[in-house]
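One predicted model, sequence on top.
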Amino acid sequence: MNVKKLFNMKNRVVIITGAAGLLGSQYADGLSQSGANVVLADVKYSECKKIEKELISKYGVSPLSIKLDLTNPKSIKSMVSKTLKKYSKIDVLINNAADQGNPKLRTTKFEDFPLSYWNKALSVNLTGVFLCCQEVGKVMVKQKRGVVINISSTYGLVAPDQRIYGKSGQNSAAFYSVTKSALLNLTRYLASYWQGKGIRVNTLSPGGVEKNQNSNFVKKYSEKTMLGRMAKKDEYVGAILFLSSDASSYMTGSNLVVDGGWTAW
């Protein structure tokens, strides 16, 4: 067994939705280091272009930036066709993009939460993933190979501990837990549906990342984890590389939890 080869992503084509975000950009960097050609798909196209230039300069890879609107089926179809036009294949799909909520609504009571935003969030966090899996799945079935990674969350597994939030402005709205938990069973369904077709489907459930939040919130959150801290933004790259590569070749229908021990108490 060649361990280095197990994690080698050279010339693999990886679509990352939400690639301009805090974690999406980290996934793109880590996979590019391992030789992958990443498709940077995000509504923030200009940010993707900046990341694209950095990846070319640092690693000599051939990334592609695409403006993606997950609420628009035509935009998703276009993403797939543009990817195939450049690379002629899709090896990995990482459904990373998510609406985490308008900051102005984070302290809104559940009873007062607007239906319009609930529907908007579901269209991105759940329906958008469904549509990406449909369109990319068609390609992977024809190829007879592929990997799909759905990004869930600690809050897809357990309810948010409302006691740590208070009026911090970091509150997690109900739609986030609902959509992230739904991805766990979408993963299982697709792993079962595509069994025997060379397609593996798994979930990554990360915990919270420290990013200049309220210090009191960070302290309370950290006390909920066994490691006593929030994650650093680059600490999920290893998990993504594992799930994307041949290192996880015997893994499908599973959920990889990386949350500092939050859910293991």
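Nice, thanks for sending it over. Residues are numbered from 1 along each chain as shown.

alpha carbons only for contacts and neighbour counts from here, please
Will do.

ranges for the strands of the stretch 51-200 of the chain?
Ranges of strands within the stretch 51-200 of the chain are 64-67, 92-95, 146-151, 199-206, based on DSSP state E, counting those that start in this stretch.

Let me know which of these is tucked in deepest.
Burial of the strands of the stretch 51-200 of the chain is given as mean neighbour count (mean count of other C-alpha atoms under 10 Å); strand 92-95 ranks first at a mean of 26.

tell me the contacts of the residue most central in space within the chain?
With distances taken as C-alpha atoms, centre = their mean, the chain has Asn96 as the residue nearest its mean C-alpha position (2.1 Å). Contacts for Asn96 (C-alpha atoms under 8 Å, 6 or more residues apart in numbering) come out as 16-19, 24, 150-151.

Any of those buried? List them.
16-19, 24, 150-151 (16 or more other C-alpha atoms under 10 Å).

what kind of secondary structure is Gly24 in?
helix (DSSP: H, G, I helix; E, B strand; the rest coil).

which ones are touching the nearest residue to it once chain neighbours are set aside?
Spatially, and ignoring its direct neighbours in sequence, Gly24 is nearest to Gly18 (5.7 Å; C-alpha to C-alpha, 6 or more residues apart in numbering). Residues in contact with Gly18 (C-alpha under 8 Å, 6+ apart) are 24, 40-43, 95-98.

Put this next to the previous one:
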Amino acid sequence: MSRTILITGGSGKFGRVLVAHFLAAGDTVVTTCRSDQSRVSLQSEYSGIERDRFHVVQTDLTRANQAEELAAALRELRLAPDCLVNNARSVEYLALKENGRVSRSDFAGEFLMDVIVPYELTMELVEAQGSALRRIVNIGSIYGLVAANPSLYTDPVRQSPIHYGVAKAALTHLTKELAVRLAGRGIDVNCVAYGGVEGRVDEAFKARYGKLCPKGRMLREDEIAGPVAWLLSDNCSGMTGQTLAVDGGWSVW
């Protein structure tokens, strides 16, 4: 049975993989992006998909009231998502000062994208008239479960900013809180904490990563979508409030 799935951050590395997977599965997909360039790129990439099965909404979720505006856009499209994947983020907030410290604004910005935006969008969709929402997956990180290992990096302070992991840890707890608060509405809320994924690092980094991970390698892009697809399926209807570590065993030692 076809579902309607809202995936935020569809122009990013994870977002593109997830959009492609669920469109291929026959679902109707709505995704968000910040720039007009990203919107045009996404629409062009999937120009062969039936127009009523793929929609791109351009929105800046860092701005106030954007959850309400996104919900209004969904109403205009006459779509009520069954599933929500909170995936949007902004690398702009990972910048550090010259002394290696995080500015107050960047710390707040990372927390905004990883915690406040998922909360606001979730509640907006839950409380929308005619809501069909049943499953939510938050896209997290192993650094929300464990601290960064300095041995992985040549410059740990700058290559693994402290506020990224702190915000992802808060997202893990938000998942638990929402699972409890929304259980009575029949909504499951879970999180996937991913390990490092190939594609943006050099061979030296991959080699260091492999020595620190039981599987001996980073994740491949083709390993991203499966866990989310499972959490959005009826096969895990008894699971809520959990964070699934998809990390090649990174967090077990």
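Thanks, I have the structure now. In this text, all values refer to a predicted model and were calculated from it rather than measured experimentally.

And the strands of the stretch 51-200 of the first structure: which comes nearest Thr225 of the first structure?
strand 199-206 (12.3 Å; C-alpha to C-alpha).

which part of the second structure lines up with the following helix or strand past that closest one?
Moving toward the C-terminus from strand 199-206 of the first structure, the next helix or strand (DSSP states H and E) is helix 215-223. With TM-score structural alignment applied, helix 215-223 of the first structure matches the range 203-211 in the second structure.

Name the residues that touch that stretch?
151-153, 198, 216-218.

Go again with 10 Å.
149, 151-154, 196-200, 215-218, 248, 250 (C-alpha atoms under 10 Å, 6 or more residues apart in numbering).

Helices of the stretch 51-200 of the first structure, residue ranges please.
Assigned by DSSP state H, counting those that start in this stretch, the stretch 51-200 of the first structure shows helices spanning 73-87, 115-122, 128-143, 174-193.

can I get those helices in a markdown table with mean neighbour count?
What follows is the helices of the stretch 51-200 of the first structure, written out as a markdown table (neighbours: other C-alpha atoms under 10 Å):
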| stretch | mean neighbour count |
| --- | --- |
| helix 73-87 | 16 |
| helix 115-122 | 14 |
| helix 128-143 | 19 |
| helix 174-193 | 19 |
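
got JSON lines for those helices, with distance to Ser32 of the first structure too?
Shown next, in JSON lines, are the helices of the stretch 51-200 of the first structure (distance: least, C-alpha to C-alpha, whole Å):
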{"stretch": "helix 73-87", "distance to Ser32 of the first structure": "15"}
{"stretch": "helix 115-122", "distance to Ser32 of the first structure": "30"}
{"stretch": "helix 128-143", "distance to Ser32 of the first structure": "20"}
{"stretch": "helix 174-193", "distance to Ser32 of the first structure": "25"}
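
Determine how far stretch 168-182 of the second structure lies from the middle of the whole chain.
Distance, stretch centre to chain centre, for stretch 168-182 of the second structure: 14 Å (C-alpha atoms, centre = their mean, to the nearest Å).

could you give me the residues in the first structure that it aligns onto?
Counting by TM-score structural alignment, stretch 168-182 of the second structure corresponds to 180-194 in the first structure.

what sits up against stretch 15-25 of the second structure?
2-12, 27-33, 42, 45-46, 49-50, 53-54, 85-88, 139, 221-226, 228-229.

Can you give the distance from that stretch to the centre of its chain?
Stretch 15-25 of the second structure has its C-alpha centroid displaced from the chain centroid by 13 Å (C-alpha atoms, centre = their mean).

Would you check the span in the first structure matched by that stretch?
Going by TM-score structural alignment: stretch 15-25 of the second structure matches residues 24-34.

picking that back up, tell me the most packed of the contacts of stretch 203-211 of the second structure, by neighbour count.
Trp250 (22 neighbours; other C-alpha atoms under 10 Å).

what's near enough to touch that one?
Contacts of Trp250 of the second structure by C-alpha under 10 Å, 6+ apart are 142, 146, 194-196, 209-210, 212-218.
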